[in-house]
Each structure stands twice: as C-alpha cells, then as structure tokens.
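*Asks:* what shape does this take:
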Amino acid sequence: MKTKTIRRQALFALTGASLLAASISVQADNWRGWNIHPDGYPNTVALEAFAEAVKEQTEGRVNPRVYNNAVLGDQSDAIEQTRNGALDFANFNMGPMGPIVKETNVFSLPFLFTDVDHMHTVMDGEIGQRFADALEEKGLVVLSWFDSGARSIYNTKHPINTPEDVQGLKIRVMNNDLYVEMMEALGGNATPMAYGEVYQSLTTGVLDGAENNYPSFESSNHYEAAEYYSLTEHLIIPECLCVAKASWEKLSEEDQEIVREEAMKASAMQRELWVESSEESRQIILDHGVEINEVEDKAAFQALMEPMYENFIANNPGTGELIEEIRAAQ
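*Replies:* Below is the predicted model of the structure:
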C-alpha cells in the first residue's frame, strides 16, 4: 500500500512538472510587441494583422500581442528592451536608432531621398540589407521595412515657399542635433520638445509651427492650431518591423520562415494603408480650412543643407560613399 502511494505521489509530481514545463514553454512563446501609434493607425493595423497571422500560421507556437500607444515605454526605452529580449518585437523609426547603429544617422539628413518610392527602392534592396545586418549585430533582427511618409513644415503664420519664409519661426523638431541644425540652417528657431506638448504650445504661441507627415498632423489635431501646411518634404525616414534577436533564435527554421513571410505581408499592407491614410488625412485638414501649398523650388532649401552634409561626412568617415550610393539607387 505504501509503495502504491509513493508511486502515485511520484506520478503526480512528474505530471505536475510536465504541466509546469508546458506552461513555461507556452509562456515563452507569448511575444510582446511595442508600437507607438494609436488604434486604427496604418502601422497599428498592419502590426495587429502580423500578430494574428503569425499565431495562426504557427498554430499557436508563437502568440504575439501588440501593445499600442507606447504603453510599454518611450521609443528609446523600447529599443533597449527589444535588444535585451525584454520585448519580442516592435515597429521602430530609424530616427532614434543612431546611438545604436551610427550609420542610421544618415536617414536624418534632409532631402536624402528624392521621394518615398526612392526610399522604398533603397531599403528593399542591397543597401537596406546592409542596414539590417548592422542592426542584427546589435540585437535587432529586421524583418521588413515600413513607411512613414514625408515630413513637411506646418505653422500658424503663413505659407512657406522659400527658406526666407522660415526665418524667425519657432519650429518644434524631434530631439536630434541634426534636426536642430537643419532648422537653424533655414533660419528658424529650432525647438526640441516632447510630441505631447506641441498642441498646447501651438495654441499659446510658445511655438509657431512644427513638422510632420499628413496622418500625424491630422491625428494629433495640430491642424486645429496651425492653418498652413507647406510640402517641404524635407525628411523621409524609414521604419522597421524588428524582432529581438534572442526571441528570433528560439524559433525553429520553419517558424522563422513563417514570421518573416508574414512581416513582408505586413509591410505591403502598411504601405498601402499609409497611402490611403495620407489622402484621408489630407482631405480632413483641407475640409477644416488648412491651406496646403506645394514648394516649387526645393533646390533653394537643399542648397542650404550642403554645409550640414559636409559636417556630417567629416564627422562620420565613410558616410560620403554611402550617401552617394543612396542617391544613385534606382
């Protein structure tokens, strides 16, 4: 009797251990994904479709969940969390990636790309793969490249057609020395500021303007304060759908192939949605009375950036060749 009891206890212990191990295994496959954007944003829709498809195609072996609105931390923190495996995947803009991979600072140079299609050509080709390889060395596996449109200047004072129209305007820029240098080269007063503070600063006159793409200008309601949107299209910055290298290496080759394939589909979806969203946002701000103007002579703006390029190349040896390769890519 005693022997049967011991065997039964041992069996229960083994069963409990097996269940615990299975639970841990399942938990390890529950991927947490970081996203800065709100519900309904093109990136958000594409990321959530990616998560759902990966779960379905891997039959639950990988179960991703997207956390929107940067609830898991700001972008700089999320980059570090993904690199060390605390987060499993994310959609990152290349703008803040410079401290991790210095070469990515090149994307913060104004007028680097002629247009969004040119950016796609570069990032989907051999040059983009070189950036992906450099990011992987730092713990981020790039699966596909997302779009973030072209950034333009908007303000409360007047249309911008020439660099002289920027003179003296207090313009919010992202917290990056290159963006400050860019705006100052145009004669504006560059004002780095948290994105969440921009709306009130526009309404109170602390700022005269800012710069961003159509969907962000509209979704942030900045159009309620700034009635002039000028298509300078000075910055076109790619974004990545990245997976933590630690999470990636736990996958079987079969699941890696599935995840990469679904990431490519998500990229195609995001780009298509971005075009649709941009047009919808453009119409919304037009209906609200915002004046949108084309900038006919971008060469005048580009000419003022030459000293900035010279300084950048001097301080970052080897980037001159990279810049030429990007500009020549077709």
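*Asks:* contacts, neighbours, all on C-alpha from now
*Replies:* Will do.
*Asks:* now the strands for the protein?
*Replies:* 32-34, 65-67, 89-93, 140-146, 151-155, 170-173, 189-192, 209-212, 228-235, 239-244, 291-294 (DSSP state E).
*Asks:* buried sites along the longest helix anywhere in the chain?
*Replies:* Secondary structure of the chain per DSSP state H: the longest helix is helix 253-287. Of all the residues in helix 253-287, those buried under the rule 16 or more other Cα atoms under 10 Å are 255-256, 258-271, 273-275, 277-278, 281-282, 284-285.
*Asks:* ok, now stretch 175-187?
*Replies:* 175, 178, 179, 180, 181, 182, 183, 184, 185, 186, 187.
*Asks:* show me the contact partners of that stretch.
*Replies:* For stretch 175-187, contacts defined as Cα atoms under 8 Å, 6 or more residues apart in numbering pick out 96, 108-110, 163-164, 166-169, 171, 173, 189-193, 301, 304-305, 308.
*Asks:* same list (the strands of the chain) but as CSV, adding mean neighbour count.
*Replies:* CSV is the format used below for those (neighbours: other Cα atoms under 10 Å):
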stretch, mean neighbour count
strand 32-34, 24
strand 65-67, 20
strand 89-93, 25
strand 140-146, 25
strand 151-155, 24
strand 170-173, 26
strand 189-192, 21
strand 209-212, 26
strand 228-235, 24
strand 239-244, 24
strand 291-294, 16
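*Asks:* can you lay out those as CSV showing distance to residue 312?
*Replies:* As requested, the strands of the chain are arranged in CSV below (distance: least, Cα to Cα, whole Å):
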stretch, distance to residue 312
strand 32-34, 31
strand 65-67, 36
strand 89-93, 20
strand 140-146, 25
strand 151-155, 21
strand 170-173, 18
strand 189-192, 18
strand 209-212, 22
strand 228-235, 16
strand 239-244, 22
strand 291-294, 28
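*Asks:* now the second one, please; I'll put the structures next to each other:
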Amino acid sequence: MLFGQKFKKVIKTTVACATFAALAVSTTSVNAETLRGASMFDGNHTFTKTMVKFGELVEQYYDGDVEFDLRLNGELGVEKDYVTFLNQGVAIDYTILAPSNMARFAPSIPLMDMPFLFRDLDHWNTVLSSDTLAPLEKELSDKADIVIVGYAGGGTRNLISSKRISNMDELAGHKMRVMGAPIQAQIFAAIGAAPSAISYNEVYNAIQTGVVSGLENEAASIQNLKFYEVAPNVTLTSHTITVRPIVFSGKSFRKLPEKLQAAIKKAGKEAGDFGRELETREDGIKLKQMADAGQIQVAEFADREKLLTIVKPVQDKFAASINATELLEAIRSK
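*Replies:* Predicted coordinates:
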C-alpha cells in the first residue's frame, strides 16, 4: 500500500504497511531527487517516525524538489542488508542502524552501543550532543563509506526471556541472542550468559524452537515485533541506552547537489534530536502498556552493580584492541 505525504516540495513516502491509509499522492517532478529509505518496522515504530521527520526537515531546508521512497516492515531486508546496500550505494540511501551491525566494515563502531557504556540518560545525551564520537564517525566514513548525519535512539535495552531471570544464578548459562559485533558476545559471556549471534529476523522462531531462550532489546521493538509472545519475561538490567545513527550512503550523498547535502546534514541532526526525545519518552510508556496488558512480566535484576564491575575489564580490553582507550575514557568522563 502506498502512503503519500504531500509537502511544499515533492516528497513521497512509500510504506508497505496495512495500518497506513493512502492520504494523498504527490505529483513527481522529473527533476526531483529521489532518496530511498528503509525500516524493518511499521509506521508506529520510533525509527520510522524519525525517518519521516527527517524527510519533512529536508524538505523544509532544501530549495528544490525531493522525493522520499521509504519502505517499511523489512521489505528490503534487515539491518545487515541495509549496511551492504549503503556501502555499495544501491537499493537505499538512508536508514537508522544499530552500530554493532556495521562492525564488519568499521570494527570500532560498536563502541557506540557497547553494553553498560552510559551511566544514565543525562550521560548518554551529553555524549550524543557533543563531538565526542567524531573519531568513530570518521572511521565509518573512511572504511564503510557510510555517513552519520544524526543520532537517534534512547530506548533502554533489557533482557527478554522465556523464563524468569532475576539474579546471577538464574542468568548463568542463559542462551540468548546478541547482535553480531564481538563485543556484544564478550560482554554477555562475561556476566555468565551463553550468547549467540543470530539474524534478527530469525530470533522469534529461534526462541519458539528453543535454539535460544531470549534476547536483549528495547520496549519499542519488543512490542512492534511481538517478542513477548515467546519471551514474556523482561529483566530490568538497563544494560544499554541505545545509540542509533541516522546514516546515509556516502556514494549516494556525493552525487547530490551541495545545497541538498547541506539540508540533509542539518535535517539529520534535528531529526536525531527528535528521535531521541521521542524514543526516550515512549520507552517507559510501551513497557507499561505491555505489562498492563499482561503481555510481559517485569522483574528487577538483583545484582546489577555486580554486572558493572564484571564488564569494565572487558570494555577496557575491547577499547585497547581498537586503539580507542582515550575515546572510552572521554565518554566515561562526560
């Protein structure tokens, strides 16, 4: 189904989502630049809302015709596919990604969403509002030809499991899905779990069939992808406050008019601010909605302070291995 958004200039958002109605279809100019986006989620997810906002802001700041073709619900694959597309400059031009999914091109980039990196939301927001992560942005641009234009995110990731986990003993040997970056597996192995890197679109079935007993994720994705149906236990480890860059293909970006490039950069920063506020606000609301509906059972983790002590040497070793010790210290000192 097509969902058209008509702005002052030519912007059309294409959405493969049954919950969206066809409100309007804009007239396409033959001279319009077409920017292709992708989301694994539907129109209610914060990532999608942030990308729609990005399109609106680009239109606001660009004095020219631009058309947006945004595909939802994983129509163009999953994040690992998006990374390849962006690197090659094919299929899509922009999206929102978890840093760990870009690790095969830029090994240092997972530092951005390393578990237990941020003390709290204030610390997280301070880092993302500064230029602290500039060295990682440069590596991603140099090695992957992917440009970060803004920072969204803000969901708090917790453990989601088919059985209750509330302490170190119950965590021991817990089979869980983690993202593909090695630091993710290293962190969760250090605290006693048994992590496995499984493709995101295979996780639901993997839990259902017992390949793993759960994963770690934020409320928006638990709700959107209905992970609660197979893993109804949420353990409040608060191990990650998500960093989700709004990214653009370098190959695509360089082909655009300079004024459109400038509009994309300005819009990306502001859309990131919008996305962070939105996801931070909605995170607790969505968790409560699922709890009130009886879809999840929420438990505190009794030994969280112990987890922080265990993972610090693992974080330090990873940072040293990518020559990012100073960067890690800069993040911690903010």
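*Asks:* ok so, going back, the longest helix of the first structure vs the second structure, average distance?
*Replies:* Here the mean offset of helix 253-287 of the first structure against the second structure after fitting is 2.2 Å, by mean Cα distance after the TM-score superposition for the first structure.
*Asks:* and the angle from that helix to strand 228-235?
*Replies:* 150 degrees (axes from the mean of the first three to the mean of the last three Cα atoms, to 10 degrees).
*Asks:* distance from helix 253-287 of the first structure to the middle of the chain?
*Replies:* Put simply, helix 253-287 of the first structure sits 12 Å off its chain's centre (Cα atoms, centre = their mean, to the nearest Å).
*Asks:* can you give me the buried ones in stretch 74-89 of the second structure?
*Replies:* 76, 78, 79, 80, 82, 83, 84, 85, 86, 87, 88, 89.
*Asks:* what about it, distance to the chain center?
*Replies:* That offset, for stretch 74-89 of the second structure, works out to 14 Å (Cα atoms, centre = their mean).
*Asks:* in the first structure, point out the residues matching it.
*Replies:* Aligned by TM-score structural alignment, stretch 74-89 of the second structure falls on residues 70-85 of the first structure.
*Asks:* so what touches that stretch?
*Replies:* 34-37, 87-90, 92, 96, 138-140, 243-247.
*Asks:* and if you look at stretch 92-100 of the first structure?
*Replies:* Applying Cα under 8 Å, 6+ apart, the contact partners of stretch 92-100 of the first structure are 35, 75-76, 79, 104-105, 107-108, 135, 138, 176, 237-242.
*Asks:* try 7 Å
*Replies:* 76, 104, 105, 107, 108, 237, 238, 239, 240, 241 (Cα atoms under 7 Å, 6 or more residues apart in numbering).
*Asks:* okay, now the second one: neighbour count?
*Replies:* Using other Cα atoms under 10 Å, residue 104 of the first structure has 20 other residues around it.
*Asks:* residue in the second structure matching it?
*Replies:* Applying TM-score structural alignment, one finds that residue 104 of the first structure aligns to residue 109 in the second structure.
*Asks:* hmm, residue 135 and its match touching each other?
*Replies:* No: using Cα atoms under 7 Å, residue 109 of the second structure is not in contact with residue 135, being 9.4 Å away.
*Asks:* taking the buried residues of stretch 175-187 of the first structure one by one, which sit in helices?
*Replies:* 178, 179, 180, 181, 182, 183, 184, 185.
*Asks:* what's the fifth one aligned with over in the second structure?
*Replies:* Which is residue 182 of the first structure. In the superposition onto the second structure, residue 182 of the first structure corresponds to residue 187 when matched by TM-score structural alignment.
*Asks:* now a PyMOL select for only the buried ones of the contacts of stretch 175-187 of the first structure.
*Replies:* Buried residues within the contacts of stretch 175-187 of the first structure, by 16+ other Cα under 10 Å, are selected in PyMOL with:
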select buried, resi 96+108+109+110+163+166+167+169+171+173+189+190+191+192+193+301+304+305+308
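*Asks:* buried set for stretch 311-320 of the first structure?
*Replies:* In stretch 311-320 of the first structure, counting by 16+ other Cα under 10 Å, buried: 312, 313, 319.
*Asks:* which of these sits closest to residue 4 of the first structure?
*Replies:* For these, the minimum distance to residue 4 of the first structure (Cα to Cα) is 74.4 Å, reached by residue 319.
*Asks:* would you mark the buried spots in stretch 327-334 of the second structure?
*Replies:* So stretch 327-334 of the second structure, judged by 16+ other Cα under 10 Å, has buried residues 327, 328, 331.
*Asks:* got a list of what the last one touches?
*Replies:* The one in question is residue 331 of the second structure. 127, 132.
*Asks:* show me what it lines up with in the first structure.
*Replies:* For residue 331 of the second structure, the aligned residue in the first structure is residue 326 (criterion: TM-score structural alignment).
*Asks:* state the distance from its match to residue 258 of the first structure.
*Replies:* 30 Å (Cα to Cα, to the nearest Å).
*Asks:* can you check residue 39 of the first structure too?
*Replies:* 25 Å.
*Asks:* likewise for residue 152 of the first structure?
*Replies:* In terms of Cα to Cα, residue 152 of the first structure sits 37 Å off from residue 258 of the first structure.
*Asks:* can you check residue 307 of the first structure too?
*Replies:* For residue 307 of the first structure, the distance to residue 258 of the first structure equals 46 Å [Cα to Cα].
*Asks:* again, but for residue 122 of the first structure
*Replies:* 24 Å.
*Asks:* next one: residue 304 of the first structure
*Replies:* 46 Å.
*Asks:* enumerate every residue touching residue 211 of the first structure.
*Replies:* Contacts of residue 211 of the first structure (Cα under 7 Å, 6+ apart): 151, 152, 153, 154, 173.
*Asks:* now do the contacts for the first one.
*Replies:* In this case it means residue 151 of the first structure. Residue 151 of the first structure neighbours (Cα under 7 Å, 6+ apart): 211, 212, 213, 233, 234, 235, 236.
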